[in-house]
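S.K.: Here is my input; please provide its structure:
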Amino acid sequence: MAKVSRPPPAVALVLVLVGLVAAVADAAPGPRGLTRYTRVFAFGNSLTDTGNAAIFPATAGGPFTRPPYGQTYFGQPSGRASDGRLIIDFLADELRVPQPTPYLAGRTAADFLNGTNFAVGGATALDPAFLVTKGIMSFVPISLSNQTSWFQNVLRLLNSSSVYEQRKVMASSVFYVGEIGLNDYFFALNSNSVDVAVSLVPHVIGAIRSALTAMIAAGARTVVVTGMLPIGCEPQQLALFPGGPGDYDPATGCIARFNEIAERHNLALRVMLGELRLAHPGRSLSYADIYRAVTRAVASPTLYGFGGMPLAACCGGGGGPYNFNFTTFCSAPGSAACADPSKSISWDGIHFTEAANRFLTRAMLKGLL
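M.R.: Modelled structure (predicted):
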């Protein structure tokens, strides 16, 4: 395995990342008396999943478990939907905490003591039964409410002794809610219309709010919530929904009406987080923006170290400006290898390259300064 490249220690930057202005009393003291976090609890979909989809029966043996996934960093598939590391990997590295154990890979309290990743590739924010009422079929029967239930299971394992011990664990933990809701909107767009996808926004935000409320009730004090990425910049969507000249943002080439869904989502998410901050003073609830970082990189790729085709999938096939076709999806027979993922934003037309994930992590840090 390649050696992890660690940035210089930056305790103050870590505190900024999680939105803290003072140490949490119950957390373990770190350098200079500042709060030191000991673990991460992560939630989300394939943009955050580090191995659950590779174990879950409905997705085991899927694309992420086959080469060339993992080629850049791990040298082999690691269950991550990328050529290498994800935002959660870079975040854990920045926080100086262990990589959280995929929930489905653990069994005992010892397995989860250093953190847990509940994210599952293909997961939705909304329960599959609700999506069916909207005429939407999901492919992975895992939603954010399932991940919240898994968190409660881990909590019972870790904190069977006393309420005080539970408070200590929660106070010294960072809760990272990766982007969630993208699959809900994807499925709506693929089977219905933009209007149906837009109608899901308040429900998706409500599902995220319910999950955050459960975390706060359990004692979570530091929560980072990632916003929606620009849906209309995804090579998959661009290839599946060709339009006329007026359908594209002239600055980015992305589908404008799809990006408007993401903008609605992000506005509603920020409003909801503001309401929770007022209801729960003393808790740090930070919004992590990746939307603007992606659109900036797509509009000016060379400025940020990427190549001249920012809307094309690196791995897979299909040719054209987006290089995406489901029949030649990355790792499928007949798919083309990716010669230099470091110059691409999209790895397979849906997920980011390691280079893009590193870029997005840095953008998140700067955006929370």
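S.K.: from here on, contacts and neighbour counts on C-alpha atoms
M.R.: Will do.
S.K.: what sits against the nearest residue to residue 83 once chain neighbours are set aside?
M.R.: Closest residue in space to residue 83, ignoring its immediate chain neighbours: residue 70 at 4.2 Å, by C-alpha to C-alpha, 6 or more residues apart in numbering. Applying C-alpha atoms under 8 Å, 6 or more residues apart in numbering, one finds that residue 70 lies in contact with 76-78, 80, 82-85.
S.K.: One more sequence to fold, the one below, so I can look at both together:
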Amino acid sequence: MMEKQKLLFFSFSCFFLLPLLSGVQGGSSSSSTSSSSQHNTTHRGLYGFHPTKLFVFGDSYADTGNNRKSIADSWKVPYGITFPGKPTGRFSDGRVLTDYLARFLGLKSPIPYRWRKFAANRLRNGMNFAYGGTGVFDTLVLDPNMTTQIDFLEKLVNNDSVYTKWDLQSSLGLVTLSGNDYGAFLAKGGSTQDLPSFISAVVDQLAENLKRIQDIGVRKVAVTAMQPLGCLPRSTVLNSFQECNATENTAVTFHNLLLQQAASKLNINSKDSSAFVILDLYGSFISVLKTKGDFLGSVKFETPLKPCCMGTSSGHYCGSLDEKGAKMYAVCNNPEAAFFWDMVHPTQAGWRAVYLALKSALQKIN
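M.R.: Down below sits the predicted model:
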């Protein structure tokens, strides 16, 4: 998701979804209830499966530098001020989900696809095909959607011989889908009445993409449940960052319910009954926001719904400048005490908290 796109708020009524959601509020299984955390695992925690490569597909929640410098806010100051001290194309002040998952696997963060020819020595860690602002369908940006991202991997395997089938058999795929399809749907005039069928279409396409990644040869695929869109600062700004928008989160829960059903079906039809794993971003975000990160010990997010970096006036955003080059944004004193970086994306500290909440789910990848 890209803040600069100014995607429309999900200000729609989803009362028609409630009968479908009776008793289902988490979307995917909670990361906090797994018994797998009782096992003694290595730092990779994969019960015998030790991926040597990570292949990443999706949007700005996973992008580590694929977007073009000329248009992406992620290449502008103050992005990257915490890590590595300058903008690197990550939509955060520092590390993002990809970096933490790679660390969990004992790998270096995979090279962004568009930089592959400049760092051949890093190909051994896998590759990141994610582009901020994209979705399973075409959105409001010109960057490659998920189908095209998967095309890139297929070409590297079949035509360019950069990776072998053996490489893929010892690899893990990470897939993120953070809501750009829905923002684009509404921005292009889609109606709230048609939203349920569009959500079904999005999840159906996502399921096809997951199956295709497996068919190319990637052994296991972790896909994120959608985060609570109603808790993003671009929504909570309407009530001074005090509470989440329950209506938006109801729609997200429907998406996550369909995703869990799709993943279960893929696993039933797969030779490996745990080939597809859902990483519950919804539950993890909610857990961290509710506890204000208290379970981390030294870190506490005092105002978790308020972003660290935001525009100083209407129409401006984190990283925006006026015609004279003067800053039209303000950054909080301590990004490590903020969960959200800008109006859409977590800080490095926020992603670390989410990663810690996801650990038990990660250990299910076996």
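S.K.: hmm, back to that, looking at the contacts of residue 70 of structure 1, which one is closest to residue 36 of structure 1?
M.R.: Nearest to residue 36 of structure 1, judged by C-alpha to C-alpha, of the contacts of residue 70 of structure 1 is residue 85 at 23.5 Å.
S.K.: Number of residues surrounding the counterpart of that closest one in structure 2?
M.R.: Alignment of residue 85 of structure 1 against structure 2 is given by TM-score structural alignment, with residue 95 as its counterpart. The tally of other residues near residue 95 of structure 2 (other C-alpha atoms under 10 Å) stands at 25.
S.K.: Chain neighbours aside, what residue packs nearest to residue 95 of structure 2?
M.R.: residue 348 (5.0 Å).
S.K.: and the alignment partner in structure 1 of that neighbour, how many residues sit next to it?
M.R.: Residue correspondence to structure 1 (TM-score structural alignment): residue 348 of structure 2 is matched to residue 354. A total of 26 residues lie near residue 354 of structure 1 under the criterion other C-alpha under 10 Å.
S.K.: Can you show me the strands along structure 1?
M.R.: 28-29, 35-36, 39-43, 101-102, 115-117, 173-177, 222-226, 284-288 (DSSP state E).
S.K.: Who are the packing partners of the first one?
M.R.: The helices and strands touching strand 28-29 of structure 1, judged by 3 or more C-alpha pairs under 8 Å, 6 or more residues apart in numbering; DSSP states H and E, are strand 35-36.
S.K.: what's the answer for the fifth one, then?
M.R.: Contact partners of strand 115-117 of structure 1 among helices and strands, from 3+ C-alpha pairs under 8 Å, 6+ apart: strand 39-43, strand 101-102.
S.K.: ok so, going back, check the alignment and tell me where the residue nearest to residue 83 of structure 1 lands in structure 2.
M.R.: Match for residue 70 of structure 1 (TM-score structural alignment): residue 80.
S.K.: Can you give me the distance of that match to residue 210 of structure 2?
M.R.: Separation of residue 80 of structure 2 from residue 210 of structure 2 (C-alpha to C-alpha, to the nearest Å): 30 Å.
S.K.: picking up where we left off before, may I see the strands of structure 1 arranged in JSON lines, with mean neighbour count and distance to residue 248 of structure 1 as well?
M.R.: Shown next, in JSON lines, are these (neighbours: other C-alpha atoms under 10 Å; distance: least, C-alpha to C-alpha, whole Å):
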{"stretch": "strand 28-29", "mean neighbour count": "16", "distance to residue 248 of structure 1": "50"}
{"stretch": "strand 35-36", "mean neighbour count": "22", "distance to residue 248 of structure 1": "45"}
{"stretch": "strand 39-43", "mean neighbour count": "27", "distance to residue 248 of structure 1": "32"}
{"stretch": "strand 101-102", "mean neighbour count": "24", "distance to residue 248 of structure 1": "38"}
{"stretch": "strand 115-117", "mean neighbour count": "27", "distance to residue 248 of structure 1": "36"}
{"stretch": "strand 173-177", "mean neighbour count": "25", "distance to residue 248 of structure 1": "30"}
{"stretch": "strand 222-226", "mean neighbour count": "23", "distance to residue 248 of structure 1": "25"}
{"stretch": "strand 284-288", "mean neighbour count": "23", "distance to residue 248 of structure 1": "26"}
